[in-house]
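Trainee: Pasted the sequence and its predicted model underneath.
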Amino acid sequence: MGLSEKTILITGEEGFAGRHLLDALKRLNSSMVSLKDQNGKRVDIRDKDLIRGRKRELEDIDIVYHLAARTAVNSSYESPHATYETNVLGTLNMLELCRLCDIDKIVYASSYVYGTPQYLPIDEKHITSPNNPYSKSKLLGEELCRSYHEDFGIKCIIFRPFNIYGPGQRADFLIPKIISSLSSGEVVVRDPEPKRDFVHITDMVDAYIKGGEYQGDFDIFNIGYGKSYSVKEIIEKIISIYGSNIKVGYEGERRKNEIMDCYADTAKARATLHWRPLISIDEGLQMMVGNQ
């Protein structure tokens, strides 16, 4: 059954990925349900009583896309309690909602949880060794999904995105930060060397949709482009597209527990979900710089 015949709830629908997923599901004519109170205010996913109070209204849902989370690595060090409370307790509450309302399936947005790579590219069998509070909180969420699947039969599809980018992303993320600096004539970042696997939001949303359609009971998928680029390479690509002389500076500051290179093995998602990334880094950057 396609998603056009499903009733769907997205948590984090006002966030970067959530907005794009919501628009895509509306184009598929899915029936969308919002987790808001009678005054139109978003319900706090950390509050189990508020969520339980919506039980009767939410019993017809087929799929929950659980995207709501605190996502910043730096702030997870500054506010670990808030990170764990939102990401772990919020996930637990959404799984409880699935259990109480007999919701068949949850699609969970996890994160990069592998720590320093033992080998490249990284497949789903790679040891998980998260090295910051944010990724540790997401791995705890995965374990909750596994537990609710084993104990209560809830179907759980877990995505481990590498570095998502695209239009509408917060300005404190790397690519939007670089692009927003172009008009000043100078780009300053901390460290030119770390390499990351960048996947465009359009491809990420396509994976979410295929995950919603997937008939498996429990599975985990890496989502990335399958190639890594350094911060320096990304800056050079953006400046080349922009077409002006831009001064580039580096602060010489390396993040705590920095991972110097990582990129995804997406063979499982390609084979099982029939998903593959379509937008190259050059195409994605061209679209973002062109929209400035």
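Mentor: Nice, I can see it. Residues are numbered from 1 along each chain as shown.
Trainee: When you work out contacts or count neighbours from here on, use the C-alpha atoms and nothing else.
Mentor: Will do.
Trainee: so Gly18, which of the three states?
Mentor: Three-state assignment for Gly18 (DSSP: H, G, I helix; E, B strand; the rest coil): helix.
Trainee: gap between the closest residue to it other than its chain neighbours and Ile238?
Mentor: Leaving out its chain neighbours, the residue that sits closest to Gly18 by Cα to Cα, 6 or more residues apart in numbering is Gly12, at 5.5 Å. Separation of Gly12 from Ile238 (Cα to Cα, to the nearest Å) stands at 29 Å.
Trainee: What residues does the residue nearest to Gly18 make contact with?
Mentor: 18, 66-69 (Cα atoms under 8 Å, 6 or more residues apart in numbering).
Trainee: What is the most widely separated pair among those residues?
Mentor: Gly18 and Ala69 (10.9 Å; Cα to Cα).
Trainee: Compare these two and say which is more crowded by neighbours.
Mentor: Neighbour count, other Cα atoms under 10 Å: between Gly18 and Ala69, Ala69 has more, with 23 against 19.
Trainee: a helix runs through the more buried one, doesn't it?
Mentor: No: counting by three-state DSSP, Ala69 is not part of a helix but coil.
Trainee: wait, doesn't it sit right on Asn87?
Mentor: Yes: the pair Ala69 / Asn87 is scored as a contact, 5.3 Å apart, by Cα atoms under 8 Å.
Trainee: Helix, strand, or coil at Met204?
Mentor: Under three-state DSSP, Met204 comes out as helix.
Trainee: Neighbours of it, how many?
Mentor: 26.
Trainee: what do you get for Pro192?
Mentor: 19.
Trainee: Specify the local secondary structure of it.
Mentor: Applying three-state DSSP: Pro192 is coil.
Trainee: ok, it to Gly12 distance?
Mentor: For Pro192, the distance to Gly12 - Cα to Cα - is 31 Å.
Trainee: Repeat that for Phe152.
Mentor: From Phe152 over to Gly12 (counting by Cα to Cα), the distance is 24 Å.
Trainee: got it, and Val43?
Mentor: With Cα to Cα as the criterion, Val43 and Gly12 are 11 Å apart.
Trainee: cool, Ser111 as well?
Mentor: 15 Å.
Trainee: repeat for Tyr208
Mentor: For Tyr208, the distance to Gly12 - Cα to Cα - is 14 Å.
Trainee: just Tyr214 next, same as before
Mentor: Counting by Cα to Cα, the gap between Tyr214 and Gly12 amounts to 21 Å.
Trainee: show me the contacts for Pro194.
Mentor: Pro194 neighbours (Cα under 8 Å, 6+ apart): 230-231, 258-261.
Trainee: hmm, 6 Å instead?
Mentor: Contact partners of Pro194, counting by Cα atoms under 6 Å, 6 or more residues apart in numbering, are 230, 260-261.
Trainee: hold the first one in mind and look at this next one:
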Amino acid sequence: MDSTTLRDRTVLVTGGAGFIGSHLVETLEAHNDVRVLDDFSTGDRTYLPDNVTVIEGDVRDPIALQEAARGVDVIFHQAAVVSVSQSVDEPRRTNRTNLDASLLVLEQARQEDARVVLASSAAIYGHPSELPVPESAATDPTSPYGVQKLALDQYARLYGELYNLPTVALRYFNVYGPRQRGPYSGVISTFLEQARADEPITIEGDGEQTRDFVHVSDVVRANLRAAVTDDVGEAYNIGTGTRTSILELAEFVRDATESTSPIVHREPRSGDIRHSGADVSKAARDLGFEPRVGLESGIASLADGGSLTPVSGTEPADSNTDRGTYS
């Protein structure tokens, strides 16, 4: 595979009509033959360009997956249930999507001799033992979602070692951007909705907890880099390396929307992770990944109802949270 660009390839994006997946599809389709596998339970068909091949089906269905993956060069595996709270309520059901289906993807990739770029998560770290968090940090998930993503992360490594399957796992921190919506949208979209409606911006706890917010366009760049790197069989943190408190975030949203919404505090969530932030030095070294979108400019763009300049489909590419929560 060319070391500097992803062109003239047949690629599959699972969950390609979703938040991150649709941005990835939009970038890839200009120079590649792109297929999307999505059941549209949360994805939106209107996000997809007209010239991509859409297979409407469930990633847990081996027949649909086989049809979608036949002859592909790269699989970007984005399909998942991304709600931490839903995984707590329904661990078996979310495991079927987040882990069982991911094994089907890896097995299908073996049949096709295709590279796999997988969406992992910072949730695998649980309460971080060090900040910023390196990939070598202890993993101690605090939810079934985190356990599922950790198992996926490890399966990706193991498939590389056992079967020589080229895999890269990307451990997303708190991803935000256009098209993030629905009952499990991120805290930024939730705060924007509250500010636009002149409702109180509601923070759980004192607001001093910190997170690493990374724009979806930077996540797309990371995926494109992972699709061409020689450093396969590895996992990489994808964030910005900058931690922002939830209170600072609320102030950014108020400034961007020119809102007078008061900031109010509720009881903290039980078990909430206090601080999280990515050490992205490994991704910078191996993938050439550098985040480009600052948080204030990213929020300002969202507040204006637009999006930032899309990632070029010809360049090498340099989590989602529950609604109202910060994990």
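Mentor: Ah, there it is. Predicted model only: the values in this text are computed from it and were never measured.
Trainee: Just confirm Ala137 of structure 2 is within a strand.
Mentor: No: according to three-state DSSP, Ala137 of structure 2 belongs to no strand; its state is coil.
Trainee: how about it, what's its match in structure 1?
Mentor: Under the alignment (TM-score structural alignment), Ala137 of structure 2 maps onto His126 of structure 1.
Trainee: what's the answer for Glu193 of structure 2, then?
Mentor: Under TM-score structural alignment, Glu193 of structure 2 pairs with Ser180 in structure 1.
Trainee: now Tyr172 of structure 2
Mentor: That one, Tyr172 of structure 2, aligns with Pro161 by TM-score structural alignment.
Trainee: swap in Val219 of structure 2?
Mentor: Matched by TM-score structural alignment, Val219 of structure 2 corresponds to Met204 in structure 1.
Trainee: cool, and Gly146 of structure 2?
Mentor: By TM-score structural alignment, Gly146 of structure 2 lines up with Ser135.
Trainee: do you know how far the residue nearest to Gly18 of structure 1 is from Pro121 of structure 1?
Mentor: Taken as Cα to Cα, the span from Gly12 of structure 1 to Pro121 of structure 1 is 30 Å.
Trainee: helix or strand for Val116 of structure 2, which one?
Mentor: Using DSSP states H and E, Val116 of structure 2 sits in strand 115-121.
Trainee: Downstream of that strand, the next helix or strand is which one?
Mentor: Following strand 115-121 of structure 2 in sequence, per DSSP H and E, is helix 144-163.
Trainee: Show residues contacting that following helix.
Mentor: 84, 87, 91, 99, 120, 123-124, 141, 165-167, 233.
Trainee: for stretch 209-221 of structure 1, same thing?
Mentor: 155-159, 269.
Trainee: mind listing the strands for structure 2?
Mentor: Along structure 2, counting by DSSP state E, strands occupy 10-14, 33-38, 53-56, 74-77, 115-121, 167-172, 174-176, 201-204, 210-211, 213-215, 234-238, 244-245, 263-266.
Trainee: what helices or strands is the second one leaning on?
Mentor: Helices and strands in packing contact with strand 33-38 of structure 2 are listed as strand 10-14, strand 53-56; criterion 3 or more Cα pairs under 6 Å, 6 or more residues apart in numbering; DSSP states H and E.
Trainee: can you name the farthest residue from the center of structure 1?
Mentor: When distances to the mean C-alpha position of structure 1 are computed (Cα atoms, centre = their mean), the maximum falls on Asn245, with 33.4 Å.
Trainee: which residue in structure 2 lines up with it?
Mentor: Checking TM-score structural alignment: Asn245 of structure 1 goes with Thr260.
Trainee: Can you list the buried residues in stretch 77-91 of structure 2?
Mentor: For stretch 77-91 of structure 2, a neighbour-count test (16 or more other Cα atoms under 10 Å) marks 77-87, 91 as buried.
Trainee: Please read the previous query as pertaining to stretch 263-277 of structure 1.
Mentor: So, applying 16+ other Cα under 10 Å, buried residues of stretch 263-277 of structure 1: 263-270, 273, 275-277.
Trainee: cool, and stretch 180-198 of structure 1?
Mentor: Those would be 182, 187, 189, 191-192, 194-198, for stretch 180-198 of structure 1 by 16+ other Cα under 10 Å.
Trainee: Next: stretch 145-162 of structure 2.
Mentor: Going by 16+ other Cα under 10 Å, stretch 145-162 of structure 2 has these buried residues: 145-157, 159-160.
Trainee: Check those and tell me the two furthest apart.
Mentor: Largest separation among those by Cα to Cα: Tyr145 and Gly160, giving 23.0 Å.
Trainee: Could you report the neighbour count for Glu283 of structure 1?
Mentor: Neighbour tally, Glu283 of structure 1, other Cα under 10 Å: 11.
Trainee: Identify the residue of structure 2 aligned to it.
Mentor: So, by TM-score structural alignment, Glu283 of structure 1 is matched to Ser297.
Trainee: Tell me who's in contact with its match.
Mentor: Here Ser297 of structure 2 is in contact with no residue (Cα under 6 Å, 6+ apart).
Trainee: In the buried residues of stretch 77-91 of structure 2, find the pair that's most separated.
Mentor: The widest separation within these (Cα to Cα) is 21.7 Å, between His77 and Ser85.
Trainee: which residue in structure 1 lines up with Thr229 of structure 2?
Mentor: Using TM-score structural alignment, Thr229 of structure 2 lines up with Tyr214 in structure 1.
Trainee: And for its match, the neighbour number?
Mentor: Neighbours of Tyr214 of structure 1 (other Cα under 10 Å): 17.
Trainee: do the same with Gln292 of structure 1
Mentor: 11.
Trainee: and what of Thr53 of structure 2?
Mentor: Counted by other Cα under 10 Å, the residues lying close to Thr53 of structure 2 total 15.
Trainee: burial of the residue nearest to it when sequence neighbours are not counted, as a residue count?
Mentor: Nearest residue to Thr53 of structure 2 in three dimensions, chain neighbours excluded: Arg35, at 4.6 Å (Cα to Cα, 6+ apart). Counted with other Cα under 10 Å, residues neighbouring Arg35 of structure 2 total 23.
Trainee: Residue in structure 1 paired with Arg35 of structure 2?
Mentor: So, by TM-score structural alignment, Arg35 of structure 2 is matched to Val33.
Trainee: Can you give me the buried ones in stretch 91-99 of structure 2?
Mentor: In stretch 91-99 of structure 2, counting by 16+ other Cα under 10 Å, buried: 91, 94-99.
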